[in-house]
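**Q** just need the structure, nothing else, for what follows:
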Amino acid sequence: MSTRAVDSRLRDWAYLSGVAEAPCAPLSAFVAEVGPEQAARALRERTLPPALDGPTQSRRHRDTVRADLDLLAVLGGRLVTPDDEEWPSWRWLAFSTATATGVRDAVAPLALWVLGTAPVEELTRRAVAMVGTRAASGYGEHVTAELTHDLVAEGWTIVSGAAYGIDGAAHRAALAAGGRTVAVLACGVDRAYPAGHAPLLREIAREGLVLSEYPPGTTPAKHRFLARNRLVAGLADGVVVVEAGWRSGARNTATWARHLGRPVLAVPGPVTALSSAGCHRMIRTGEAVLATSAAEVIEEAGRIGELAGPRQGELDLRPTDGLDRVSAQVLEAFPARGAVNERQLAQQSGLPLAQVRGALPLLEMAGLAEWTEQGWNRAR
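**A** Predicted structure coming up:
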């Protein structure tokens, strides 16, 4: 294919990505059926299927493709399409399954407007989405940083939505740990939203990726945040909700994760904290698995065989934890210092002499008792 033909096809993808409000299932189906060139031509020439007349009516006459692509080039970005090797095709397969089960708007993006040099498919090959409330507490930000740091140390990419609160904490922690992170926007990549995260978004673009399915110039809106959430879930192997209120956008991302067959995990918080009420609700109703460590996240989201390590407290095992009742009772009969004989242990423990004699070799093998010329001693 000639360079001119490639450029023309890229312009068609750019046109299609903005001709209807995403996600648009009829448009996605039409493009899949006839290809981007024929689909773009049909829309421009008004020879489109009836199902697309309404969704494209207000935009099909507008063609800002050249200006959009020029602006993207100035920003150092690129338009990634299904024609590109870095297109994460396998990530989007779950949308077809969700559509087959009747989930509305379960369609993959037509294209991705991207800032950053890393290939999209490579960066999201092993990824976890970290989401939560914008009004994050100190506890929530601390837990987010801890989980993110440990996940990055294991080679995971962190995906989030660049919002204030938990999203921002996850992005910052990933960057601070020398890891990779992806910010999915509900507006054009030429817009820093929220404005206070403009420096953060620039750093993410340098070290990871900032991407959107919306062309440059698109402004943020509530319905676009909800649509964006499906991509946050779709680009990850699992979704972790750190803090979420009773009615939270993070729970919408968790819902999309379940639609797409991704595991959902929720971090518990204080029972009195309204900022964790949504997490507690999801755990109680079985919508999410409780998560307290990165190891538990990896056990749910990782490949088969990646199991969680010991939970907090499980490492504090005592040498006596595996003892049977008789052996434990004999061990308690030992004096703190000095040697004793078997009869003294039987008298002190209240056990028959035969049981004491049977327990002493077990205590010796466990490193809890030792025999000397003076008698039996508690091991140091």
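
**Q** only C-alpha atoms from now on, for both contacts and neighbour counts.
**A** Will do.

**Q** now do the helices in the stretch 101-250 of the chain.
**A** Assigned by DSSP state H, counting those that start in this stretch, the stretch 101-250 of the chain shows helices spanning 120-123, 138-153, 166-176, 198-207, 222-234, 249-259.

**Q** which residues of the stretch 251-380 of the chain fall in helices?
**A** Under DSSP H, counting those that start in this stretch, the stretch 251-380 of the chain gives helices at 277-285, 294-301, 325-333, 342-349, 353-365.

**Q** please identify the most buried of the helices of the stretch 101-250 of the chain.
**A** Mean neighbour counts were taken over these using mean count of other C-alpha atoms under 10 Å, and the top value, a mean of 25, falls to helix 166-176.

**Q** and the angle from that one to helix 249-259?
**A** For helix 166-176 against helix 249-259, the angle by axes from the mean of the first three to the mean of the last three C-alpha atoms, to 10 degrees is 80 degrees.

**Q** just how off-centre is stretch 127-145 within its chain?
**A** 11 Å (C-alpha atoms, centre = their mean, to the nearest Å).

**Q** just stretch 84-95 next, same as before
**A** Distance, stretch centre to chain centre, for stretch 84-95: 17 Å (C-alpha atoms, centre = their mean).

**Q** mind listing what's buried in that stretch?
**A** 87-88, 91-92, 94-95 (16 or more other C-alpha atoms under 10 Å).

**Q** contacts only, for the closest residue to residue 219 other than its chain neighbours.
**A** In space, and not counting its chain neighbours, residue 219 is closest to residue 187: 5.0 Å by C-alpha to C-alpha, 6 or more residues apart in numbering. Residues near residue 187 by C-alpha atoms under 8 Å, 6 or more residues apart in numbering: 193, 212, 214-221, 224.

**Q** let's see this one next to it:
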Amino acid sequence: MTMQQEIDDPRLLAWAYLSKVVQGPCAPLTELIEKVGPQEAARAVRERDLSEYLGERTVARAHVDSAVEDLRALSEMGGRLVTPDDDEWPRWRMLAFDGLGHSRADGPPLALWVVGSRSLGELTERSISVVGTRAASGYGEHVTAEIAGDLALDGWTIVSGAAFGIDGAAHRAALGVGGLTIAVLACGVDRAYPAGHARLLRQISQNGLVVSEYPPGTTPAKHRFLARNRLVAALSDGVVVVEAGWRSGARNTATWGRRMSRPVMAVPGPVTSASSAGCNRMIREGEARLVARAVDVVEEAGPIGLADTEDDTVARDTDSLDGNALLVHEALPTRGFRSVPEVSVESGVPIAIVRSMLAQLELDGFAVPCQDGWMRSR
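**A** Predicted coordinates:
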């Protein structure tokens, strides 16, 4: 759908308008949309043809209709508005909200503003949330990089909140191995928050997705961070907490994970570290399972039988490679390309053998030929 088609689509305009009006979860409005559709619900909001509660919930912004401007701004960023009636909507993930009740903060997102070319539904089919303190220690960042990197390398999407500290380390670890990651924001996707992560968010949008339930222009606020945490938990198979205080946003995400029946895991830390106090206490009080490696996470959150608990590493398809095939494969970049002579220099394998190995790697699905060279297959 082109930008002009999106702006002219009455259904999408109605969703964008309603998202702006409530700016967050609103279970009664969601129920109304399910009954009458987004366009009729938008009319009811504009004309104040609503129940008393829903009228109070929407009255402050009912007159604000910036749907055209919001959709245009989103499209110019390479984004789109994903709604519950789209094929891309992660329906089975959103089922987690069904048993939470109908309070203001418990409902599913009305719609999701998304930047990035990947499918939200596909990226969340096999995903893990990795969260933690902003004031991360070297230990915490190291463990996060090991766990998130290994999970991403094995095909898991890493979901986090793009904050400083553990969140940022998790996103960077996934990107560093050519993996996929989703950043869930507590503001509009047009705002880089924190500002120091503007470049990281651009990289995430190019290799994964930046997601928010808030329309462009929405500023960060404390209640939006707390609401954001429920989405981080909902969009994954489990929640891993690496370094967190007892009262922290990361622990709030873990609480949401338990309410949604997601496995909650925590990495233990030094007993002298305030950054690990929350994780250690969650483990001690049975609120989280202890994990130290990616294989522990897969054992807790992955399908039964996926993890081999006797192995020290997460099983990968490339484990079948050895000798010259492994050397050539490791010499291939995950982004860009290398020519055959460059692969030969990098791997130390003669050019003639490199050509033979590349052909075999292509047949086995490990390498992809480009116009000017070769790269690793995802």
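
**Q** give me the TM-score for these two chains.
**A** For this chain pair, the superposition-based TM-score is 0.79 by TM-score structural alignment, normalised by the length of structure 2; 309 aligned residues with a C-alpha RMSD of 1.7 Å.

**Q** and the contacts of residue 187 of structure 1, which of them are buried?
**A** Looks like the contacts of residue 187 of structure 1 have 193, 212, 214-216, 218, 220, 224 buried, using 16+ other C-alpha under 10 Å.

**Q** and those as JSON lines, adding distance to residue 37 of structure 1?
**A** Formatted as JSON lines, these follow (distance: C-alpha to C-alpha, whole Å):
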{"residue": "193", "distance to residue 37 of structure 1": "32"}
{"residue": "212", "distance to residue 37 of structure 1": "22"}
{"residue": "214", "distance to residue 37 of structure 1": "19"}
{"residue": "215", "distance to residue 37 of structure 1": "18"}
{"residue": "216", "distance to residue 37 of structure 1": "21"}
{"residue": "218", "distance to residue 37 of structure 1": "23"}
{"residue": "220", "distance to residue 37 of structure 1": "29"}
{"residue": "224", "distance to residue 37 of structure 1": "26"}
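
**Q** looking at those residues, which are in strands?
**A** Of the positions in these, residue 212 sit in strands, assigned by DSSP state E.

**Q** and of the buried ones among the contacts of residue 187 of structure 1, the nearest to residue 203 of structure 1?
**A** Using C-alpha to C-alpha, residue 193 comes nearest to residue 203 of structure 1 of these, at 14.0 Å.

**Q** what sits against that closest one?
**A** 162-163, 185, 187, 220.

**Q** now swap in residue 190 of structure 2 and tell me
**A** 74, 77, 216-217.

**Q** one step back: closest to residue 53 of structure 1 out of the helices of the stretch 101-250 of structure 1?
**A** Among these, the nearest to residue 53 of structure 1 by C-alpha to C-alpha is helix 222-234 (20.9 Å).

**Q** ok, back up a step: output the contacts of residue 190 of structure 2 as CSV; include the columns distance to residue 358 of structure 2.
**A** Shown next, in CSV, are the contacts of residue 190 of structure 2 (distance: C-alpha to C-alpha, whole Å):
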residue, distance to residue 358 of structure 2
74, 41
77, 37
216, 46
217, 48
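
**Q** tell me which two of those sit farthest apart.
**A** Longest span within the contacts of residue 190 of structure 2, C-alpha to C-alpha: 77 and 217, 13.0 Å.

**Q** correct me, but residue 48 of structure 2 touches residue 55?
**A** Yes - using C-alpha atoms under 8 Å, residue 48 of structure 2 is in contact with residue 55, at 6.5 Å.

**Q** can you map out the strands along the stretch 51-200 of structure 1?
**A** For the stretch 51-200 of structure 1, applying DSSP state E, counting those that start in this stretch gives strands covering 77-80, 112-115, 127-131, 157-160, 181-184.

**Q** average offset between the last one and structure 2?
**A** Superposed on structure 2, strand 181-184 of structure 1 shows a mean distance of 0.2 Å to its aligned residues (mean C-alpha distance after the TM-score superposition for structure 1).

**Q** what helices or strands is that strand leaning on?
**A** Applying 3 or more C-alpha pairs under 8 Å, 6 or more residues apart in numbering; DSSP states H and E, one finds that strand 181-184 of structure 1 contacts strand 157-160, helix 166-176, helix 198-207, strand 209-212, helix 222-234.
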